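>>> I'd like to go over a predicted model; first the sequence, then the structure.
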Amino acid sequence: MGGRTEHLPQDFADLLAEADLPTLQAVFDDCVPDARGGYAEQTALAFDACPDDLARWLVAQGADVDAPDRWGNTPLHTRARSGRSTIDVLLELGADVHADGATVGTPLHAAAASLHAENAALLLAHGADVDARNRDGLTPLELALRSCSNIDLERAAPFARLLLDAGATRTPAMSTFVEEIGQRFEEHREKIPADLAGPASAGLDALYRLFGVVPAARRARHDGVAPIVVTSTRWQDQHAELWDSLVPGSGAAATVQGEVVRISGRLAHELEGNGGANWDDDFRAMARAFADHVATGTPLPDADLAEVRTAVDDLVRTGSGATARLAELAVAWVLRNPDPRPLDAPGYRR
């Protein structure tokens, strides 16, 4: 290769957007055909803006159409996942639709991860295995459903139909993933912008029908005005009931009552469920705020307040404490203060 570099110029992406074919070809007077660039250390063939004529020329010059990047993604993986380019020319040049050295799996898995139906259809037309399993043991359709976020819901059912029509095997995991998608959507429904909520909800309903899944129950949200009531008798069930009605999908609650319940749940999840891996000053501030809140309105009895202060001191000092007891006392305080009280902006971000 006559001493040519194995590194693409730093402005190669800009050149792809601006330069004509002869100028791009001239880059490779100084670079080998498989020269790499960008954070992923990918070849020119993997760039979204690589022109088809340049791709054909590079392969003719000896470029490997299946050269992996630093994560094992071939150009076909990278561009199958992207919504900004097509994969026709790579398939024309013989790219391997079965390549599975990437973390995500095959190129069809890559397309599934972004619900890219057009690229998935092309891969299937070129013989991609619709039921191939990646390192996590997931088929492309299972990966698509596991990866599906609320903003993806409008595209999820058409993508699923495409793979099912291509012979994808239905698995119990698919129904489980759809159930989880529904629960996640209902948890955040009230915060989804109106122009997105309708199509997303319709897409979710289509997934329910496609996989025979019982729709997740809509959360009965409290209106912020009426007295707060619970129907359960055990404090654990009351806490869950209050969480569903008062705690938003993300961020602080609108009311002090909701925030008391939210803080107790977040503290327990972090320390008991996550081993305190993210324990920081924000969590400590939340614990202190909890102690302040339950001393307001109709406060907890003195003995309970003393217990709260001791538990919060332990949490702040050691990152461990009686989180279950705090959750029980959160319920007790809310029941003593049923009239909603607006929450001032908190001094923490979790």
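Yes, it's here.
>>> only C-alpha atoms from now on, for both contacts and neighbour counts.
Fine.
>>> just the helices in the stretch 101-250 of the chain please.
107-113, 117-125, 140-147, 153-165, 172-188, 194-211, 235-246 (DSSP state H, counting those that start in this stretch).
>>> now, of those, which is deepest in the fold?
Per residue and on average, the most neighbours among the helices of the stretch 101-250 of the chain fall to helix 107-113, with a mean of 29 (mean count of other Cα atoms under 10 Å).
>>> alright, now check it against this:
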Amino acid sequence: MAENSTESKEKPIHDGVSPIYIPEGDEEEAFQALWEYLIPPYGKAQTAQGEIIRIAGRVQHEFLDNGCINWDGDFQKMLDAFLGYLQLGNGFSRKDLESAEVLVRLLKENGEKGFIDGRLTTVLCSCAMAWVRQNPEVITPLEAEYRR
């Protein structure tokens, strides 16, 4: 019997120290590429850039794939942390941060009610991407107050 010579290509995982750059092209594909590059299979990311992508992706997944059935206080805390990340490094301007605060408030309210609006989670992911774009140098993640 011949052995299978097909080599599986493992996707590269971020080393925790190298600068992080967003791939060119479609924003959804770039977000997915960052997810695969920065997020471990289990647990939290080892960089602030990875954790903000992880938070946005987890919230989007809960809204679009789970219909907010698992929405709880941890998701609320994740969104609070999201706002904290936007203030680190080359953070958002005051005006952009105020817009992000409105976005987070709407997501929290909609999560509690189970009201699904994919536009809000798309904007959340775009905010995460914008922050990572502004902060290519690795930043240590915030102390997490959530378990998810």
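Yep, that arrived. Since we're looking at a predicted model, the values are computed, not measured.
>>> TM value for the aligned chains?
The TM-score (TM-score structural alignment, normalised by the length of structure 2) is 0.85; 140 aligned residues with a Cα RMSD of 1.9 Å.
>>> returning to what we had before: nearest to Q42 of structure 1, of the helices of the stretch 101-250 of structure 1?
Each of the helices of the stretch 101-250 of structure 1 has some distance to Q42 of structure 1 by Cα to Cα; the shortest is helix 107-113, at 15.5 Å.
>>> dump the helices of the stretch 101-250 of structure 1 to JSON lines, plus distance to R349 of structure 1.
What follows is the helices of the stretch 101-250 of structure 1, written out as JSON lines (distance: least, Cα to Cα, whole Å):
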{"stretch": "helix 107-113", "distance to R349 of structure 1": "30"}
{"stretch": "helix 117-125", "distance to R349 of structure 1": "38"}
{"stretch": "helix 140-147", "distance to R349 of structure 1": "26"}
{"stretch": "helix 153-165", "distance to R349 of structure 1": "28"}
{"stretch": "helix 172-188", "distance to R349 of structure 1": "18"}
{"stretch": "helix 194-211", "distance to R349 of structure 1": "25"}
{"stretch": "helix 235-246", "distance to R349 of structure 1": "18"}
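>>> nearest to D52 of structure 1, of the ones you listed?
Nearest of the helices of the stretch 101-250 of structure 1 (Cα to Cα): helix 117-125, 16.0 Å.
>>> would you list every one of the strands in structure 1?
Along structure 1, the segments classed as strands by DSSP state E run 5-7, 31-37, 42-43.
>>> spatially central residue for structure 2, please.
Centroid-nearest residue in structure 2: I53, 1.9 Å away (criterion: Cα atoms, centre = their mean).
>>> who does the longest helix anywhere in structure 2 touch, helix- and strand-wise?
Counting residues, the longest helix found in structure 2 (DSSP state H) is helix 94-113. Applying 3 or more Cα pairs under 8 Å, 6 or more residues apart in numbering; DSSP states H and E, one finds that helix 94-113 of structure 2 contacts helix 73-86, helix 118-134.
>>> let's see 6 Å
The helices and strands touching helix 94-113 of structure 2, judged by 3 or more Cα pairs under 6 Å, 6 or more residues apart in numbering; DSSP states H and E, number zero.
>>> contacts for it?
C68 (Cα atoms under 6 Å, 6 or more residues apart in numbering).
>>> 7 Å instead, please
Contacts with helix 94-113 of structure 2, where a contact means Cα atoms under 7 Å, 6 or more residues apart in numbering, come from 68, 71, 76, 79, 116, 120.
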